[in-house]
Every structure is written in structure tokens, then in C-alpha cells.
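Asker: A predicted structure for the sequence below; I have some questions about it.
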Amino acid sequence: MAANARTWLITGVSSGLGAALAEAVLARGDVVIGTLRQKEQLAEFEALKPGRAHAVQLDLRDYGRVLEVVGRAAEQHGGVDVLVNNAGYGLAGALEEVSESEAREQMETNFFGALAATQAALPSMRRKRWGHVVNITSMAGFMGIPGMPLYSASKFALEGLGVALAAEAGSLGIRVTNVEPGALRTRWASGNAIVRSQRVLDDYQNTAGAVRSGLAKMDGRQDGDPVKAALAIIEAVDAEQPPLHLPLHPSALSAYRDVLGKTLEQLEEWRDVSEGILYD
């Protein structure tokens, strides 16, 4: 292992972007601590690069265990240089269709799990006065997706966490990049990565219903390459001035520009109202 090799902790490395990123990081000689939910997946991951690929079993819904496991892993490997909050899933269902338990499960995994992992990784970053937190959010992190409001809320929350952390810890040498992928050809649109609300209401068939059917049609046809996305993330981490926001897909970049443009237009339209609430 090279003396200047970095240690990455990537959550959710069993498949998709997490797996592609772990393999790309290992290929360049760095160390990867990868989290997986199933015990039988651990040996397979470590076999990728014995001695540099380290697997830990972790369920992000267990806040206390995330703090313990990530903190211990950081200590054993001399700290975490790059934390990638990648693990998560999508909850498909209109706001009115989603139950409290479904909503809480979504936030526990996508937001609170990432929060705990970040809190556990930060002490070693502070000591070294260098570190990089990469949050894998989504296009849903800057634009609300009809039919997936709780997923959108979890990603908006992760975006806000990243922006605030960048301002809070930037002077300590800690950088943050919120990565907003578009459609990558992974298993995200199928299998365990998508959970559908148990309740279904006919009035939302044109919105939430269309999203549910669209996910199935999209699966396997996405034109985004997860390997190229992984290399783009590495490029951002290596950059002297890394971006705070990194949309990854032409549709993500276009949508972000559209959201920003419409927001600016509306701000100007309502400027007098916004500024008119001061005391006379």
C-alpha cells in the first residue's frame, strides 16, 4: 500500500454506484472500508483487494451502532480521509399515501444514518485538518419529485446538512461535496432499493402512480454509467477546489439550472413583498 494512500469509508457497497466507486478507489491503490447489510456479503467484498478492502456489517437505521462501528473503523485505520454517504433507498408513494412508519424508516436510513456516519468520521478529520465528506443525494435533493416526497425530503435534508457542514468545518480543512446523480444504470429502480407505500389512492394515479410505473420501465434502460460517475466523484475529491454541488447526468445539470432560473425569477417577482415587512 502506498504511503500516501487515502482511507475511504463508503456506505452501501454491495451494488450500484457504491460498488463502482469502491472498485475505482481500490484500483488506484487506496483503502476502502465498505458497509454492507448482509453478513454473507462481507467476504466477497474483502476479496476484491485483500488487505485494502475492509467490510463491515451495518444497518444505517441503528444510529448508535453506526456511531460505534464507523468510529471504531476510523480508529483502527488511522482515521477516515473520505466519507461517502451513499447507502439509501427510495420510498415511492404520494404524501397522503405514506404511513408514519414508512416515513420514519426513510428518514432513518437516508438522513439519520448519514448524520451518524458523518459525526463518527469527523473527529479524525479534525485531528488531521483534512477530510472530505461526499453526500450522494439525488436530483430529488434540489427538486421535489412527485410521487416520492419523503425520498425528496430525505435528500433535501442531506443537502442542507452538507452545505451547513461545509460552512462550519471548512476552516478545519474539511471539504463537502453533495453529488446529485441523475439516472444511472444500477439496480436502484428495482429490488430493495425502491419501497412502495402500502397505501394507494386512486386520486394520485396520474402523479404517484405514474412514478411507480415509470420506475419499472426505467430499470435497465438508464443511460448514466455508474463507473464514469464513480470516476467523476474521485476527480472532485482530488480537486484543489472541489465543488459543493456536483450534478452527475445531463438531465441533472439541466434540471438544476432550470430550478435555479425559476427560483431567481420568482424572487424578483416577489421582491417588494419580501423586502416590505420591516418596521416603518
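Answerer: Structure's in. What do you need? Computed from a prediction, not measured in an experiment: that's the story for all the values here.

Asker: alpha carbons only for contacts and neighbour counts from here, please
Answerer: Fine.

Asker: The stretch 101-250 of the chain: strands as residue ranges?
Answerer: Ranges of strands within the stretch 101-250 of the chain are 131-136, 174-181, 194-196, 245-248, based on DSSP state E, counting those that start in this stretch.

Asker: As JSON lines, the ones you listed with mean neighbour count and distance to residue 41 would be great.
Answerer: Below are those laid out as JSON lines (neighbours: other CA atoms under 10 Å; distance: least, CA to CA, whole Å):
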{"stretch": "strand 131-136", "mean neighbour count": "25", "distance to residue 41": "22"}
{"stretch": "strand 174-181", "mean neighbour count": "25", "distance to residue 41": "25"}
{"stretch": "strand 194-196", "mean neighbour count": "17", "distance to residue 41": "20"}
{"stretch": "strand 245-248", "mean neighbour count": "21", "distance to residue 41": "28"}
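
Asker: Redo those as JSON lines? Include distance to residue 167.
Answerer: Output for the strands of the stretch 101-250 of the chain, formatted as JSON lines (distance: least, CA to CA, whole Å):
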{"stretch": "strand 131-136", "distance to residue 167": "13"}
{"stretch": "strand 174-181", "distance to residue 167": "9"}
{"stretch": "strand 194-196", "distance to residue 167": "33"}
{"stretch": "strand 245-248", "distance to residue 167": "14"}
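
Asker: adding another structure so you can compare the two:
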Amino acid sequence: MANKKVWFITGAGRGMGVDIAKAALGAGYQVIATGRNPEKVTEAIGEQENLLVVKLDITNLAEAEAAVKIAVEHFGTIDVLVNNAGNFYAGYFEELSPAQIEKQLTTNLIGPMNVTRAVLPIMRKARSGHIISISSTAGLVGVDFCSAYSTSKFALEGWMETLQLDVEPYGINTTIVEPGFFRTDLLEPESRIWPELSIDDYKERTEQTRAAWDSMSGKQGGDPAKLAQALLTIANEKQPPQRWLAGADAIEMAEQKVVTLQKQIEAYRELSSSLAYEDK
């Protein structure tokens, strides 16, 4: 490939990040695969000529800046940034401690901001680039038992929508990816972080939800390898979408959101439209 794109992927040691890295490498691209444990990243992806593995905790801005510097010194630039790294604090709002909610936001919102902040000067100088952030349908629709997670993803999407306005004049595109349920390790016991607090009113619902998730783990309908290949298509579009729904279940949830929102608009259209200040 005469002009190899350079992909910078966070959270590449497990889950969807591994599939994205392998797909990009398979397409002949140069890949910087990052993770808190570089050994696990190398083990998951395998050693390859076009692969550079770099240690990165996305919650640490200094580490993000250092990782980007290493990447540019090695490959010369960064064309595509995939903000994939994240975690999942499950539970009802009252049972999640303030510290847990802060950690959820730090990883899923501030983390991608840190990495993007480090990468943007490279892309602005090149007057090109593509920032892809992996969100969730939980970033479009509130999901039961996911108050902290949905909050972090809603915030991620708000930031990404505004970021597009910031960077578009410099030839940089942004894409929010909203996957439905994919067969990753997100629902596996070691991937979920449970509430630190316990309230009797929520006990029965918590037990039922945890049981339902346990039964669903490993049976989700989406194939992460296919999502990774689809991302290559998205990244090669001349004008990539600002928002991309990944999976038939994601489309269904989005369409229902549109219907619900339109009903709410119509139900209060007259009241909403009656609020103009009337000069006397």
C-alpha cells in the first residue's frame, strides 16, 4: 500500500479494540495499539511489522501525550484515532457511590478527551484526520441499571458533536459509533464493576438484572469482527458519518427514540411555542 494510513487505537488489549486493531493491520495500515498493559496487547494481537504497542492509561494526560509522541516518532503521523478504551460501572444511581460515578466519567469521557487533545495538534498540522469514538446505544437511550455508564456515553456524544464544529475547518472528521449488543467481554463478570452501596428497595431488581445479564453474556447478536471491518469502510468514506449505528438492534432503538421524541414534541408544541417575550 503506497500510502498507509496510521491508526491509533486505545483499549487494544481486549474486547472490540483487539478486533479493530487486527482489521486495520489486515488492511495493510500501520497501527499504534495501546493499553494499560502492553504485554497483554501484544499477546492479544500478536507481533507484526506494522504494529507498535504503547503503554497508555487514557485517564493520564501526560501518558497520552507521551504515547502520541512515540507514535509520531515511529510512524510520522496519526490519520485515524479510535477512542475505544472504556469501562462499565453497572448499577442503579443511588447504589453507585460518588467515587464510582466519578471514575466512570473519568474513563469514558475525560479519557477520550485526553487522547484527542494529544492527537489534535498532529491532525491540525496535517489538515486531515478522523476521530472515531466508540459510544453505545446507551449513549442515545437511557438504559436500566446503567445510570453511570449512560451518563458517560451521553456526555461523550455531546462532546463529539461539538468537537466536529471545532475541527471541521481543519479537514478533520469525527464519527460517533453506537453499537448495540456485541459478543464482547463487556458482560463478563470480570468486566463489570458492581455498586459499592446497597439499598433494600433495589435488591430484588438488582438480582434479576444481574441474572439476566449473566444469561446474555456470550450470546449477544453482534459480531465485533464484522463491526471492525465496517469501521474500515466508514474511515475510508470521503465524508464519513458523524454518527453511525452499529447493529440492527441499534437501529431499532434509535428509530424508537425518534418516534418517542417526535410524540413529545407534538404533545407540547403549542405550549413550547408560546414562550416568546412579547414587547409592549
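Answerer: Happy to help now that I have it. Since this is a predicted model, take the numbers as computed values, not measurements.

Asker: care to give me the TM-score?
Answerer: The TM-score (TM-score structural alignment, normalised by the length of structure 1) is 0.93; 278 aligned residues with a CA RMSD of 1.7 Å.

Asker: what residue is smack in the middle of structure 2?
Answerer: residue 134 (2.2 Å; CA atoms, centre = their mean).

Asker: Show me what that residue lines up with in structure 1.
Answerer: By TM-score structural alignment, residue 134 of structure 2 lines up with residue 136 in structure 1.

Asker: I figured that match was touching residue 179, is that so?
Answerer: Yes: the criterion here is CA atoms under 8 Å, and residue 136 of structure 1 meets it with residue 179 at 4.9 Å.

Asker: do you know how far the match of residue 134 of structure 2 is from residue 2 of structure 1?
Answerer: 27 Å (CA to CA, to the nearest Å).

Asker: Kindly report the same for residue 265 of structure 1.
Answerer: From residue 265 of structure 1 over to residue 2 of structure 1 (counting by CA to CA), the distance is 51 Å.

Asker: try residue 99 of structure 1
Answerer: For residue 99 of structure 1, the distance to residue 2 of structure 1 - CA to CA - is 50 Å.

Asker: between those two, who's got more neighbours?
Answerer: residue 99 (13 against 9; other CA atoms under 10 Å).

Asker: Map that one across to structure 2 for me.
Answerer: Match for residue 99 of structure 1 (TM-score structural alignment): residue 97.

Asker: Also residue 109 of structure 1?
Answerer: So residue 109 of structure 1 corresponds to residue 107, using TM-score structural alignment.

Asker: element containing residue 264 of structure 2, please.
Answerer: helix 248-267 (DSSP states H and E).

Asker: average offset between that helix and structure 1?
Answerer: Once fitted to structure 1, helix 248-267 of structure 2 is off its aligned match by 0.9 Å on average (mean CA distance after the TM-score superposition for structure 1).

Asker: What residues in structure 2 pair up with stretch 145-156 of structure 1?
Answerer: By TM-score structural alignment, stretch 145-156 of structure 1 lines up with residues 143-154 in structure 2.

Asker: Stretch 227-247 of structure 1 now?
Answerer: Under the criterion TM-score structural alignment, stretch 227-247 of structure 1 matches residues 225-245.

Asker: Pull the residues that contact the matching stretch.
Answerer: For stretch 225-245 of structure 2, the surrounding residues in contact (CA atoms under 8 Å, 6 or more residues apart in numbering) are 16, 19-20, 23-24, 80, 130, 161, 164, 173-180, 246, 251.
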